[in-house]
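[1] have a look at this prediction, sequence included:
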Amino acid sequence: MSNAIRGTWRLLFGGLLIGVLAACSPLKLLNSLTPGSTFIKTPDIAYGSDPRQKLDVYQPRQTAAGAPVVVFFYGGSWNSGSRADYEFVGEALASRGMVVVLADYRLYPQVRYPAFLEDAARAVAWTHEHIGGFGADPQRLFLMGHSSGAYNAAMLALDPRFLGEVGLTPQIIKGWIGLAGPYDFLPIRNLEVRPVFFYPDSPPDSQPINHVSQGAPPALLIASNQDSLVNPQRNTGGLANKLRAAGVPVQEFYFSRTNHATLVAALSRPLRGLAPVLDRVSGFVESTQ
């Protein structure tokens, strides 16, 4: 079969799958189509005392000595989400030789800003201390997130308060990856997000763009041109410009065949034809020393 025919079938299947995703539980479907042969999963590791303070570790079946580790935070407007829904992310990154930590964190209405960032910092601290036992190098630690999870990653990378509370600094982060992240979103328009940040008294220090400084970790920022939930020009483009102005290395990519949700779904095997998200992430991790 020629490459052109393969590509056509891949696009047709991707379009069909997107239609199916709209009619059922999208993440569960992607996970059901995710092979389990590429990774070893160690689930339900507690990094705190709350039931939401748990994480799963995904190791490649053949972990190279000193493999990089990626801590991934999912989205959900800080109102919803579960690490169990993102097994396809663990598989994708593990298939490229990374050890992956998928962490839950407390959500609204149980907590508001900044408690979920404190949880994220605790998950990173656990990773930094323990990930060597899973074959990874804690000196090659990356943060990654989608949507509100990208916000979490950005805040830990840019605002030293949160890692400082667990005895660490952003300098332990080799780099960070944001997919469709909200980095500059005041005043808040999303009704679900408003109470999370005490609208209308949302604190300016809650915005990642206000914490950019020289010496911040390198960043890979990816967004969708068709994103109707998080404005890509203001958020991804604005943060990228500010990072560059501060002398921080940043890579910036925009894709046209994805939207806010399918950008992260493009990491899954069935939807990788939508955009080379996995290639960009693995290339960034491999090249960032």
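    The structure has been received and is ready for your questions.
[2] only C-alpha atoms from now on, for both contacts and neighbour counts.
    OK.
[3] OK, contacts around residue 28?
    Listed by CA atoms under 8 Å, 6 or more residues apart in numbering, the contact set of residue 28 reads residue 85.
[4] helix or strand for it, which one?
    Residue 28 belongs to helix 26-32 when assigned by DSSP states H and E.
[5] how far away from the center of its chain is that helix?
    Mean-position distance between helix 26-32 and its chain equals 17 Å (CA atoms, centre = their mean, to the nearest Å).
[6] same check, this time on stretch 272-289
    Remark: stretch 272-289 is offset 13 Å from the chain centroid, using CA atoms, centre = their mean.
[7] show residues contacting that stretch.
    Stretch 272-289 is touched from outside by 10-11, 14, 68, 92-93, 96, 140, 142, 174-175, 177, 218, 220, 222, 255, 257-258, 263-267, with contacts defined as CA under 8 Å, 6+ apart.
[8] the strands in the stretch 1-150 of the chain, which residues?
    39-46, 54-60, 67-73, 99-103, 136-146 (DSSP state E, counting those that start in this stretch).
[9] could you dump these into CSV with mean neighbour count added?
    Shown next, in CSV, are those (neighbours: other CA atoms under 10 Å):
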stretch, mean neighbour count
strand 39-46, 17
strand 54-60, 24
strand 67-73, 28
strand 99-103, 28
strand 136-146, 23
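[10] may I see those organised as TSV, with distance to residue 84 added?
    TSV is the format used below for those (distance: least, CA to CA, whole Å):
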stretch	distance to residue 84
strand 39-46	9
strand 54-60	9
strand 67-73	12
strand 99-103	8
strand 136-146	15
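[11] now the element after whichever strand or helix holds residue 162, going C-ward?
    Per DSSP H and E, residue 162 falls inside helix 160-164. Next in sequence after helix 160-164, counting helices and strands by DSSP H and E, comes strand 173-179.
[12] show me the contacts for the closest residue in space to residue 66 that isn't next to it in sequence.
    Of all residues not flanking residue 66 in the chain, residue 137 sits nearest, at 4.5 Å (CA to CA, 6 or more residues apart in numbering). Residue 137 makes contacts with 65-69, 131, as judged by CA under 8 Å, 6+ apart.
[13] next up, a second structure to put side by side with the first:
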Amino acid sequence: MTSSSEIPTDFRRPSLPEETTKMETDPLLTSRVPSYDSASAVGTGNYQRRRRLAAKSTSLPASFSRSQSFSREIGHAAAETYLITRLTFTLLRYLGVGYRWITRLIALGCYAMLLMPGFLQVAYYYYTSSQVRRSVVYGDQPRNRLDLYLPKRSDKPKPVVAFVTGGAWIIGYKAWGSLLGKQLAERDILVACIDYRNFPQGTISDMVRDASEGISFVCNHIAEYGGDPNKIYLMGQSAGAHISACALVEQAIKEFGEGEKSSWSVSQMKAYFGLSGGYNLCKLVDHFHGRGLYRSIFLSIMEGEESLKKYSPEIMIQEPRIRNYVSLLPPMILFHGTTDYSIPSDASCTFADALQRLGAQAELVLFEGKTHTDLFLQDPLRGGKDELFDRLVDVIHAGDAEALAEDAKASPRRRLVPEILLQLARKVSPF
């Protein structure tokens, strides 16, 4: 077994696994509409016409109806499970199996088992709900898929959250956002969870490119599914917060610095939500090494030490070629727990400071005593009132009196996991 110290820092990735090119796709869900310039005009008549066309184009023949497609759903789940399993074992071949990784894997298994009552309920919703559109194709690369979580009501265009999930750049997967998607959809917000290639299937440039292409799809096509292209919010969690921030800064450089035409615009984002993200990789290399994401592996993911600054949004916005355009970024709202051991809260603090110094609209929200997974998993599974969730909804529904009134009378969210299991999971969490 190869140890982590033997991996060359210029390692990129092995050949793409053959099975990733065979991911199940649904061509009925990939129709194209005009670019974002034309899609942004959403009149009432045009909106209703698009809804009728979308409903017609996405309706399946009777032989493929939900009640008759159980075997197809099982096959879909099996294919995606096989993909993740194959990539995991490929990764472990490079990492090697040492004491630290064995203990973390055991802790991860215990953590997942303790939260399993909630995970099973969310998985049932993910695979059976008619409000979920899974694996919509947004590009021609492996893993260029996204899941859509649609509100039940289709009376008017809905605000949209384009979400990039975390996973240490290694185990990210679109279904990790299903709990967020479910709960925001219940508040009349459409959610698009964007998948992307992970290491070793891809390196950081692939991940940022995939995320950007997924964002472009949302900007240009979300009206087909009832979303409002004038109310799109970009959000990322953990590694997803880093990747989505990189995509946003990279797009700003292309748009404002280089004048390059693109299929989406920074101005289309109403706000950016960064949850527990890391934005200066140069400061995090040693921290990640101590946490088990060894330096050689991390540098392989980031395409070498020379690329750390290029993929550090905090550093990039201070470069002369972009600092004059930072004020044109959308409002940047950063959330972080003060007892986050995976990515210290200082990562969000220093990024917020840099943004504010350069004239950007930036807000930092710290949650006292919250860990890396509390904000994204334990608190939502607990149900009831959730400060992070309420802040997201308040920002998204700001200025919409009808939506705010509906929020005020919404029923408390249902608890999915008993409190004792949540407390035990928090203690054994490897994150």
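    Good, I have the coordinates. Just so it is clear, the model here is predicted, and its values are computed rather than measured.
[14] mapping the contacts of residue 137 of structure 1 onto structure 2, which are still in contact?
    Retained contacts for those in structure 2, judged by both residues aligned by TM-score structural alignment, their matches' CA atoms under 8 Å, are 66-69, 131.
[15] dump those to a markdown table, plus distance to residue 101 of structure 1.
    Listed next are those as a markdown table, based on distance: CA to CA, whole Å:
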| residue | distance to residue 101 of structure 1 |
| --- | --- |
| 66 | 15 |
| 67 | 13 |
| 68 | 11 |
| 69 | 7 |
| 131 | 9 |
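[16] residue 328 of structure 2 -> structure 1?
    Counting by TM-score structural alignment, residue 328 of structure 2 corresponds to residue 215 in structure 1.
[17] separation between its match and residue 86 of structure 1?
    31 Å (CA to CA, to the nearest Å).
[18] what do you get for residue 126 of structure 1?
    Residue 126 of structure 1 is 20 Å from residue 86 of structure 1, by CA to CA.
[19] of the two, who's got more company?
    residue 86 (21 against 17; other CA atoms under 10 Å).
[20] how about the contacts made by the more buried one?
    If you count contacts by CA under 8 Å, 6+ apart, then residue 86 of structure 1 has 27, 31, 74, 102 around it.
[21] preserved in structure 2, out of those residues?
    Counting by both residues aligned by TM-score structural alignment, their matches' CA under 8 Å, those still in contact in structure 2 are 74, 102.
[22] isn't residue 179 of structure 1 right up against residue 221?
    Yes - assessed by CA atoms under 8 Å, residue 179 of structure 1 is found in contact with residue 221 at 6.2 Å.
[23] settle it for me: which of those two has more neighbours?
    Neighbour count, other CA under 10 Å: between residue 179 of structure 1 and residue 221, residue 179 has more, with 28 against 25.
[24] the counterpart of residue 395 of structure 2 in structure 1 sits in which helix or strand?
    Aligning on TM-score structural alignment places residue 395 of structure 2 opposite residue 284 in structure 1. Element membership for residue 284 of structure 1, per DSSP H and E: helix 277-287.
[25] that helix against structure 2, how far on average?
    Averaged over the aligned pairs, helix 277-287 of structure 1 sits 1.4 Å from structure 2 after superposition, using mean CA distance after the TM-score superposition for structure 1.
[26] and that helix, what's buried?
    By neighbour count with 16 or more other CA atoms under 10 Å, helix 277-287 of structure 1 contains the buried residues 277-278, 280-282, 284-285.
[27] and what of stretch 185-196 of structure 1?
    Within stretch 185-196 of structure 1, the residues that count as buried by 16+ other CA under 10 Å are 185-186, 188, 193-196.
[28] most widely separated two among those residues?
    Pairwise distances across the buried residues of stretch 185-196 of structure 1 peak at 13.8 Å for 185 and 195 (criterion: CA to CA).
[29] so who does the residue most central in space within structure 2 touch?
    For structure 2, residue 164 is the residue whose C-alpha lies nearest the centre (CA atoms, centre = their mean; 1.6 Å). Going by CA under 8 Å, 6+ apart, residue 164 of structure 2 touches 174, 193-195, 211, 235-237, 240-241, 243-244.
[30] so the aligned residue in structure 2 for residue 183 of structure 1, which of the three states?
    Using TM-score structural alignment, the equivalent of residue 183 of structure 1 in structure 2 is residue 279. Recorded secondary structure, residue 279 of structure 2: coil (DSSP: H, G, I helix; E, B strand; the rest coil).
[31] which ones are touching residue 153 of structure 1?
    Applying CA under 8 Å, 6+ apart, we find residue 153 of structure 1 in contact with 73, 143-145, 176-178.
[32] just give me which of those are shared by structure 2.
    Where structure 2 agrees (both residues aligned by TM-score structural alignment, their matches' CA under 8 Å), the contacts of residue 153 of structure 1 reduce to 73, 143-145.
[33] identify the single longest helix in structure 2, thanks.
    If you go by DSSP state H, structure 2 has its longest helix at helix 70-95.
[34] where exactly do the helices run in the stretch 151-289 of structure 1?
    Ranges of helices in the stretch 151-289 of structure 1, per DSSP state H, counting those that start in this stretch, are 160-164, 238-245, 260-265, 277-287.
[35] dump the ones you listed to a markdown table, plus distance to residue 40 of structure 1.
    Compiled in a markdown table, the helices of the stretch 151-289 of structure 1 are given as follows (distance: least, CA to CA, whole Å):
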| stretch | distance to residue 40 of structure 1 |
| --- | --- |
| helix 160-164 | 28 |
| helix 238-245 | 35 |
| helix 260-265 | 21 |
| helix 277-287 | 19 |
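[36] cool, thanks, talk later.
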